[in-house]
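In: sequence and predicted structure below; questions after.
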Amino acid sequence: MKAFLAALLFLIAPVALAAAPVRIKDLADFDGVRGNDLVGYGLVVGLDGTGDGFRNAPFTEEMLAGLLERLGVNVTDDALRSKNVAAVVVTAALPPFARSGSRIDVSVSTIGDAKSLLGGTLVMTPLKAADGNIYAVAQGSIIAGGASVSGEASRVVQGVPTAGSIPVGARVEREVEFDFAEVQNIRIALRNADFTTATRIEDAINRDFNKRLAVTQDSGTVVVEFRDLGDVNPARVVGRIENLMIEPEDRAKVVIDHKAGTIVMGEQVRISRVAVSQGGLTLRVSEAPQVSQPNPFAEGETVTVPRTFAELRQEPGIGFAEVAGNASLSDLVEGLNALGVRPREMIDILKSIHAAGALHADLIVE
């Protein structure tokens, strides 16, 4: 234990390593080259008795009646008592530059009290964008992501059988009008805004074309002008730009998932000189009731006598451990691991170091 403590006391800051080069297309999006979200409301049929109950989901009954009327079948409300139909919301993403006739994936989720979509088929469902226009039509067999088994007294569910997907289940019917060939400039939007990364993108583009085409507008935007290139195809220019390699920069972050006990850290995280002490207090309570009953053929009644055992134990701590200044978080975690600190305790220590102002990073707790 003393050896481990000594190792923690004399942490040495590692040599800063340069980030690996990354393509611009993996760091940013190009203005205009984006998808659009689609949504629709439809019916799933062919379920094995796991559909909506019409008493609890009257909208399913109304939609089924409307569907049958459009198909030339007149029915009354009393005739609609099927448990093989479910009302669903259908969502999809229309890719950029999608053309009429191309296929896209769709996701299907129940909105009523249906128990499972296994074996169901989505009936023709129009998908609309935010402007209210129909851009695709979805239909096909659903691949559900779970299983459900029920009996008279119990029910077992694995996964989420009330949601599923239809690979290439929608056909694009309308195109988003965008003439990319007439673009005079384009904006590069960084997914993680950072001035250093933005200026490196600007320098890489200007150096590759040997012209001042790119200008950093702010920490998340770089504007590229095409006018100085003469008569060129903007698509070819963007294809050349998106494959340029740069070394990205980002803010130091520590992400903690307290429920799972997971810690994710960036390489830029640093810790100032700080002393750490950790110990544990364990309270253990157990119940062992005893039953007292009279002898055979004797008068009396059976009595349960409670017996409670409580134990309070102070676990030995690691004492005060001083962390050298400018140490990396990985060094601290390695030292705490060597001392046998459990993940939950390590999370508490990191939160305390951050509260003390010695953890130089954004602490994100989920």
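Out: That came through fine.
In: can we go C-alpha only for contacts and neighbour counts from here?
Out: Fine.
In: now V156. Nearest residue, chain neighbours left out?
Out: In space, and not counting its chain neighbours, V156 is closest to V149: 5.2 Å by CA to CA, 6 or more residues apart in numbering.
In: the helices in the stretch 51-200 of the chain, which residues?
Out: 58-70, 195-209 (DSSP state H, counting those that start in this stretch).
In: one more: the stretch 251-366 of the chain?
Out: With DSSP H, counting those that start in this stretch as the criterion, the stretch 251-366 of the chain has helices at 329-338, 343-355.
In: pretty sure A324 is touching S272, no?
Out: Yes: under the criterion of CA atoms under 8 Å, A324 makes contact with S272 at 7.0 Å.
In: looking at those two, which is more packed in?
Out: The neighbour comparison of A324 against S272 (other CA atoms under 10 Å) goes to A324, with 19 against 16.
In: how much space between that one and R273?
Out: Between A324 and R273 the computed distance is 5 Å (CA to CA, to the nearest Å).
In: what does D231 give?
Out: 59 Å.
In: once you drop chain neighbours, what's closest to L339?
Out: In space, L339 is closest to F4, 6.1 Å off (CA to CA, 6+ apart).
In: mind checking how far the one you found is from R81?
Out: 71 Å.
In: more neighbours, D231 and R273?
Out: Taking other CA under 10 Å, D231 and R273 do not tie; R273 has more neighbours (12 against 8).
In: ok, now which ones touch that one?
Out: By CA atoms under 8 Å, 6 or more residues apart in numbering, R273 lies in contact with 322-326, 358.
In: narrow those residues to those in strands?
Out: 322-323 (DSSP state E).
In: any idea which residue sits dead centre in the protein?
Out: E366 (11.7 Å; CA atoms, centre = their mean).
In: find the nearest non-adjacent residue to that one, please.
Out: E366 sits nearest to D257 (CA to CA, 6+ apart), 4.9 Å away.
In: distance of that neighbour relative to A114?
Out: Where A114 is concerned, D257 sits at a distance of 33 Å (CA to CA).
In: so if I had to pick from these two, which one is more boxed in?
Out: Each of D257 and A114 has its neighbours counted (other CA under 10 Å); A114 has more, 23 against 13.
In: so that one makes contact with T50?
Out: Yes: with contact defined as CA under 8 Å, A114 counts as touching T50 (5.6 Å).
In: second structure follows, compare the two:
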Amino acid sequence: MPPPMLSRRERWLPALLAALLASLIVFLAPLDAHAERLRDLGQFQGVRSNQLTGYGVVVGLPGTGDDNLEYTTQAMKGVSGRMGLTLPPGISPGLKNAAAVMITADLPAFAKPGQRIDVTVSTIGKAKSLRGGALILTPLYGADGQIYAMAQGNLAVGGLGVSARDGSNVTINIPTVGRIAEGGSVERAVSTGFEGGEALRWNLFNSDFLTAARVRDAINTRLPGTATVEDGVTVALRLPGDPDTRASMMAAIEMIDVDPAETPARVIVNSRTGTVVINSAVRLSPAAISHGKLTVRIQENPMVVQPAPFSRGRTEVEQHSAIDTEEERRSVALFKGGASLSRVVDALNLLGVTPSDLVAILEALKQAGALKAEMVVI
């Protein structure tokens, strides 16, 4: 016998129940809104960039160079000496088309000889602009005094400077700093410690024991027995010595999600600009705030007093002063214990405080013991 025919309601009911069940499961699933990847919380020790610096000469400038500065002349003599040209003693060539510069660059981790890096070129003398110049071959040194890269190439300058004979000038952006994309060639690799050692260390960007413990637990959940905490910053990892296996495990560790600890309560105050930043961990103990402003106005109205006719008196100036005081009436804001950031901001806005007033109020709350946060003045 053929199977019985199902009604439309009976056919759609199982699908509807399945959709509702799936929605319920998604709704009840724990949401990890604050989870961050390990690669955003720290980095492996030794896997970092290194700074390089060098001293060189930019040539080909349209009269905007250093002219007769002594160190530019010495640099040009050194460059010409490398080319087999020796300048006679006592000769100081005019070098308006050349400028002495400092070259800076970052050598990335695992950079190998032959790879290219970007370099930044900045003037150190009286040169007005580097537009149109070319950097002569210059060695770049590391902190140990060794040469790690060579730089050379045409500069890309985003600024522009124009001068007139009457002394007026117009400057757009910064014409004394240029950049050479892939202008440096790596000549020496830096050892990162990745290849050897039984333990590889991973360091937090910000010291926090709770975050370090959570990182350890998250790694051990994924790779049991791998991580141990050394201090508030460092987590030691026992990884295989084989470079291929170690790199695979490091890649997996960097993508592990961790809930970092809540940041300490902190208030940042910039005393120069009046900028105040309050993070979400700031709380207040019970306190009342009243902030007013007293204005005193003094007006001087001198009056000239003339003597009576045919008298022997003389004209005098009589001072008349008017003093007026005005005090703004402000309401009192009451904070209950544990007031949050939004409550603090709303109440201070009702008081109509300015940034400078806000700094004074926060300092007073800190002195009163009602502000449970660290005050950092920059």
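Out: Cool, the structure landed. Worth saying up front: this structure is predicted, and the values here are computed from it rather than measured.
In: N349 of the second structure pairs with which position in the first structure?
Out: Under the alignment (TM-score structural alignment), N349 of the second structure pairs with N337 in the first structure.
In: burial of L312 of the first structure, as a residue count?
Out: Counted with other CA under 10 Å, L312 of the first structure comes out at 10.
In: shouldn't it be in contact with G280?
Out: No: using CA under 8 Å as the test, L312 of the first structure is too far from G280 to be in contact (10.8 Å).
In: F4 of the first structure: which element?
Out: helix 2-9 (DSSP states H and E).
In: for that helix, which helices and strands make contact with it?
Out: Using 3 or more CA pairs under 8 Å, 6 or more residues apart in numbering; DSSP states H and E, the elements in contact with helix 2-9 of the first structure are strand 320-323, helix 329-338.
In: got the angle between that helix and helix 329-338?
Out: Orientation check (axes from the mean of the first three to the mean of the last three CA atoms, to 10 degrees): helix 2-9 of the first structure against helix 329-338 gives 160 degrees.
In: next, the buried residues of helix 2-9 of the first structure.
Out: Residues of helix 2-9 of the first structure classed as buried by neighbour count (16 or more other CA atoms under 10 Å): 5, 7-9.
In: now, among those, which is nearest to V172 of the first structure?
Out: Nearest to V172 of the first structure among those is L8, at 60.4 Å by CA to CA.
In: residues contacting T125 of the first structure?
Out: 40-43, 90, 137-139.
In: with adjacent residues omitted, what lies nearest to the residue in the second structure that S109 of the first structure lines up against?
Out: Under the alignment (TM-score structural alignment), S109 of the first structure maps onto S122 of the second structure. Counting by CA to CA, 6+ apart, V177 is the residue found nearest to S122 of the second structure once chain neighbours are left out, at 4.5 Å.
In: counterpart of that neighbour in the first structure?
Out: So V177 of the second structure corresponds to A163, using TM-score structural alignment.
In: how about A213 of the second structure?
Out: So, by TM-score structural alignment, A213 of the second structure is matched to T199.
In: so how many other residues sit close to the alignment partner in the second structure of I246 of the first structure?
Out: Under the alignment (TM-score structural alignment), I246 of the first structure pairs with V258 in the second structure. For V258 of the second structure, the neighbour count with other CA under 10 Å is 21.
In: what residues are up against V258 of the second structure?
Out: 35-38, 214-215, 218.
In: out of the residues you listed, which is nearest to A199 of the second structure?
Out: Nearest to A199 of the second structure among those, with distances taken as CA to CA, is V215, at 16.0 Å.
In: leaving out sequence neighbours, find the closest residue to that closest one.
Out: Here the residue nearest V215 of the second structure, using CA to CA, 6+ apart, is V258, at 6.3 Å.
In: swap in S165 of the first structure?
Out: S107 (4.3 Å).
In: which residues does that neighbour contact?
Out: 90-92, 163-166.
In: in strands, which of the residues you listed fall?
Out: Short answer: the contacts of S107 of the first structure in strands (DSSP E) are 90-92, 163-166.
In: ok, Q367 of the second structure to R330 of the second structure distance?
Out: For Q367 of the second structure, the distance to R330 of the second structure equals 22 Å [CA to CA].
In: sorry, back to before: now the helices and strands packed on helix 2-9 of the first structure as JSON lines including mean neighbour count and distance to I347 of the first structure?
Out: Listed next are those as JSON lines, based on neighbours: other CA atoms under 10 Å; distance: least, CA to CA, whole Å:
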{"stretch": "strand 320-323", "mean neighbour count": "18", "distance to I347 of the first structure": "16"}
{"stretch": "helix 329-338", "mean neighbour count": "18", "distance to I347 of the first structure": "10"}
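In: take the ones you listed and write them to CSV, including distance to K253 of the first structure.
Out: Shown next, in CSV, are those (distance: least, CA to CA, whole Å):
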stretch, distance to K253 of the first structure
strand 320-323, 19
helix 329-338, 11
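In: touching, A275 of the first structure and I318? I think so.
Out: No: counting by CA under 8 Å, A275 of the first structure does not reach I318; the two are 11.4 Å apart.
In: more crowded one of the two?
Out: The residue with more neighbours, out of A275 of the first structure and I318, is I318; 18 against 14, by other CA under 10 Å.
In: the more buried one -> the second structure?
Out: Aligning on TM-score structural alignment places I318 of the first structure opposite R330 in the second structure.
In: before we move on, what about A214 of the first structure?
Out: Match for A214 of the first structure (TM-score structural alignment): A227.
In: wait, that match sits on T234?
Out: No: contact criterion CA under 8 Å: A227 of the second structure and T234 do not qualify, at 10.2 Å.
In: equivalent range in the first structure for the biggest helix by length in the second structure?
Out: Longest helix in the second structure, counting residues (DSSP state H): helix 8-28. Counting by TM-score structural alignment, helix 8-28 of the second structure pairs with no residue of the first structure.
In: what's around the alignment partner in the second structure of L64 of the first structure, how many residues?
Out: Matched by TM-score structural alignment, L64 of the first structure corresponds to M76 in the second structure. Applying other CA under 10 Å, we find 22 other residues in the vicinity of M76 of the second structure.
In: for W202 of the second structure, see how far away M76 of the second structure is.
Out: 46 Å.
In: whichever strand or helix holds A251 of the second structure vs the first structure, average distance?
Out: Taking DSSP H and E as the criterion, A251 of the second structure maps to helix 243-254. Mean deviation of helix 243-254 of the second structure relative to the first structure after superposition (mean CA distance after the TM-score superposition for the first structure): 2.1 Å.
In: thanks a lot, catch you later.
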